[in-house]
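Novice: curious how this folds, go ahead:
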Amino acid sequence: MLGLLLVGALIAIAVGRRRTVSTAVMSRWSRTLCRVMGVRITVLGTPHAGTALLVANHISWLDIFCIAAVCPTHFLAKQEVAAWPLFGWLCRRAGTAFIRRGSENGAGEAAEQLTWRLRQGGRILIFPEGTSTSGESVKRFYPRLFQAALHARCPVQAIALRYPDPNDPLGINRTVPFIGNDEFISHLWRLLGEQSIAVELSFSERVVAGTQTRGLLARHTYQQVYAALQKENIPQSQSISALPH
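Specialist: Purely as a prediction, here's the structure:
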């Protein structure tokens, strides 16, 4: 816990009064955070280097930092994240787009934000399940946010995310999922109690958003994630190691 607080203090000093920071800086923060928390990342496949809408299954708030550690990107998060201690502050400084869940046009407003940002270049990460899960299954992908890729005429790349635990009957870590009525601070404390946390990120082949509908894009990327998690179509391993210093 002391190490995590030290990281937070160093970040605050480095940022100073700057209102925003680059995705490259956010990526460095994320690598440091993952090292402090004992997170070991396995990367499979290759992240797309250019502008892209990244879509992934969602298990925990930790997902964002694991992906950002290996793939500098902006991301979309629920509005409540902005109020979280330290992490909410980091997300705001990193230019996160926030979605007002439950509002009448929250998804529409978010899609407009995503379109604008994609047209500026770079990558943006979304979690199209609309919620987090235990990691035992993947919920269907809601298609509305995929409209941003069509408007921006950029590719879509799916990321299958998994926290393995060989000692679990289903092979998944039961501590990492942030679900139900979990509260951020108590969940963070549980994660800090873990000796180490393994995570696998499987980057699928990108999908060109051309004449496809947003519904087809959602179904196709869902199938890519599902297949990767079922070990049916995992790309060749790019690197399997602890995060670089």
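Novice: for the rest of this, base every contact and every neighbour count on C-alpha atoms.
Specialist: Fine.
Novice: need the helices for the chain, in chain order.
Specialist: Ranges of helices in the chain, per DSSP state H, are 2-15, 23-36, 62-70, 87-93, 106-119, 147-152, 184-192, 214-229.
Novice: turn those into TSV, including mean neighbour count and distance to residue 138.
Specialist: Converted to TSV, the helices of the chain look like this (neighbours: other Cα atoms under 10 Å; distance: least, Cα to Cα, whole Å):
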stretch	mean neighbour count	distance to residue 138
helix 2-15	13	31
helix 23-36	20	24
helix 62-70	22	15
helix 87-93	18	25
helix 106-119	18	20
helix 147-152	21	21
helix 184-192	14	22
helix 214-229	20	7
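Novice: now these as TSV including distance to residue 136?
Specialist: Below are these laid out as TSV (distance: least, Cα to Cα, whole Å):
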stretch	distance to residue 136
helix 2-15	29
helix 23-36	23
helix 62-70	15
helix 87-93	26
helix 106-119	26
helix 147-152	28
helix 184-192	19
helix 214-229	10
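Novice: relative to residue 139, which of the ones you listed is closest?
Specialist: With Cα to Cα as the criterion, residue 139 lies closest to helix 214-229 of those, at 8.5 Å.
Novice: show the end-to-end separation of stretch 94-112, please.
Specialist: The first residue of stretch 94-112 is 18 Å away from its last residue (Cα to Cα, to the nearest Å).
Novice: neighbouring contacts of that stretch?
Specialist: For stretch 94-112, the external contacting residues (Cα atoms under 8 Å, 6 or more residues apart in numbering) are 20-23, 26, 74-79, 82, 113-114, 144-148.
Novice: please tell me how far the residue nearest to the spatial centre of the chain sits from residue 27.
Specialist: Closest residue to the average C-alpha location of the chain: residue 64 at 3.3 Å, with Cα atoms, centre = their mean. Residue 64 sits 10 Å away from residue 27, going by Cα to Cα.
Novice: over to residue 3?
Specialist: 18 Å.
Novice: how about residue 200?
Specialist: 17 Å.
Novice: residue 107 too?
Specialist: 26 Å.
Novice: residues contacting residue 43?
Specialist: Here residue 43 is in contact with 200, 201, 202, 203, 237, 238, 239, 240 (Cα under 8 Å, 6+ apart).
Novice: and this one, please, so the two structures can be compared:
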Amino acid sequence: MNGTTAPSPWLPTAPCTPGRCAAHPDSGTDHAAPAAGAALAAVRLAAGIGTVLLGILLAPAAGLLRPPVRAALVRFWVRAVVRAFGVRVRFEGTAVPAAGPLLVVANHVSWLDIPLLAAVLPGRMVAKAEVRHWPVLGTIAALGGTLFIDRDRLRALPGSVSAMAGVLAAGGRVVVFPEGSTWCGRAGGRFRPAAFQAALDSGADVQPVRIDYRPTGAAAYVGDDPLGASLWRIVTTRRLTAEVRTLTPISGTRFPDRRSLAAAAQRAVAPQQAVAPQRAVAPQRAVFPQRAVANDSANLPFSSVHHRDRSRPASASSSRTPA
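Specialist: Here you go, the predicted structure:
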């Protein structure tokens, strides 16, 4: 990022930067990550990129298969991509409904979050409109049924929320990173409420997911971190492990509005030691959910590892990295 263009003041920002968060572990929490040799790293990088390209080449043929078969192949493919880059994965937590509408929300650390969620909870990802035109990644996003939103037009936000609600109402899943930016994994951001309005409007449950990496800094994709540098850091780290924990689903009927629902999901996803005492929200019987409106700052769009943007200097903020 060259820093010549100031970010929109309503976009979320994180204090995480590559030098402070990704390259150097915190003393006392992470020990120096054991490094893989250059030869092993090169093999991992080639295998990971090759697996990604193979999936793209086979995508048109896979589109002719029955949906259950196609979904199984996609899950196998994304797991193969993560493993090819040398990342071990542990899936744990509560059982997830096999079918039915679900708003999947997770903390956001890395671009690896996307294939990890697709492996356990495949659904329609949310991304900014520019991603559609990105080389390779844009093609993958489009083939995966990504919901593209125009984050530069605040008035388009109600339409984006309606599109998410429509997918949920039809029985589908929508996957969102409500923090709006990637964080290093040691710190996290506030969950933005906009997407939760879609769950209220459609009557869908919210499925919180917690993603962690060990060692913590190796997978973090924050600030001005180039994708190439992130890839190399991952393939050169030995025993990099991703932990994906599915938590108890949250029913929107227990909360009066999107803000309280977002806060409940954030508390569920937060590390246990980081959960601050909160007043319990009393169940509501008949409450009309709030509608997203263009001038509601609480419903501002969110970026993620799909959403890489320019940012302030590192001393002020990190960039909103893609989902």
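Novice: before we move on, back to that, now list the buried members of the contacts of residue 43 of the first structure.
Specialist: 200, 201, 202, 203 (16 or more other Cα atoms under 10 Å).
Novice: what residue in the second structure is paired with residue 27 of the first structure?
Specialist: Using TM-score structural alignment, the equivalent of residue 27 of the first structure in the second structure is residue 75.
Novice: its match contacts residue 118, doesn't it?
Specialist: Yes. Residue 75 of the second structure lies in contact with residue 118 (Cα atoms under 8 Å); the separation is 6.4 Å.
Novice: name the residues contacting each of the two.
Specialist: Between them, residue 75 of the second structure and residue 118 share no contacting residue, judged by Cα under 8 Å, 6+ apart.
Novice: what's around residue 48 of the first structure, how many residues?
Specialist: Residue 48 of the first structure sits with 18 neighbouring residues when counted by other Cα atoms under 10 Å.
Novice: residue 135 of the second structure too?
Specialist: 9.
Novice: what of residue 96 of the first structure?
Specialist: Residue 96 of the first structure: 22 neighbours (other Cα under 10 Å).
Novice: which position in the first structure pairs with residue 244 of the second structure?
Specialist: Per TM-score structural alignment, residue 244 of the second structure is aligned with residue 201.
Novice: need the contact list for residue 15 of the first structure.
Specialist: Neighbours of residue 15 of the first structure in contact, by Cα under 8 Å, 6+ apart: residue 21.
Novice: need the counterpart of it in the second structure.
Specialist: By TM-score structural alignment, residue 15 of the first structure lines up with residue 59.
Novice: distance of its match from residue 81 of the second structure?
Specialist: Residue 59 of the second structure sits 15 Å away from residue 81 of the second structure, going by Cα to Cα.
Novice: what span of the first structure is the longest strand seen in the second structure aligned with?
Specialist: When the second structure is parsed with DSSP state E, its longest strand is strand 205-214. Using TM-score structural alignment, the residues of the first structure aligned to strand 205-214 of the second structure are 155-164.
Novice: still on that earlier bit, by contact count, what packs against the longest strand of the second structure?
Specialist: strand 102-106, helix 194-202, strand 241-246, helix 258-269 (3 or more Cα pairs under 8 Å, 6 or more residues apart in numbering; DSSP states H and E).
Novice: on average, how far is that strand from the matching bit in the first structure?
Specialist: Once superposed with the first structure, the aligned residues differ from strand 205-214 of the second structure by a mean of 0.9 Å; criterion: mean Cα distance after the TM-score superposition for the first structure.
Novice: report the inter-axis angle for that strand versus helix 157-169.
Specialist: Angle, strand 205-214 of the second structure to helix 157-169, by axes from the mean of the first three to the mean of the last three Cα atoms, to 10 degrees: 100 degrees.
Novice: so what corresponds to residue 117 of the second structure in the first structure?
Specialist: So, by TM-score structural alignment, residue 117 of the second structure is matched to residue 67.
Novice: what sits against that match?
Specialist: Contacts of residue 67 of the first structure by Cα under 8 Å, 6+ apart are residue 201.
Novice: show the end-to-end separation of stretch 161-177 of the first structure, please.
Specialist: End-to-end distance (Cα to Cα), stretch 161-177 of the first structure: 12 Å.
Novice: to clarify, my last question referred to stretch 133-148 of the first structure.
Specialist: 24 Å.
Novice: do stretch 134-147 of the second structure as well
Specialist: End to end - Cα to Cα - stretch 134-147 of the second structure spans 15 Å.
Novice: could you do stretch 196-212 of the second structure as well?
Specialist: End residues of stretch 196-212 of the second structure are separated by 23 Å (Cα to Cα).
Novice: residue 143 of the second structure matches what in the first structure?
Specialist: Mapped onto the first structure by TM-score structural alignment, residue 143 of the second structure lines up with residue 93.
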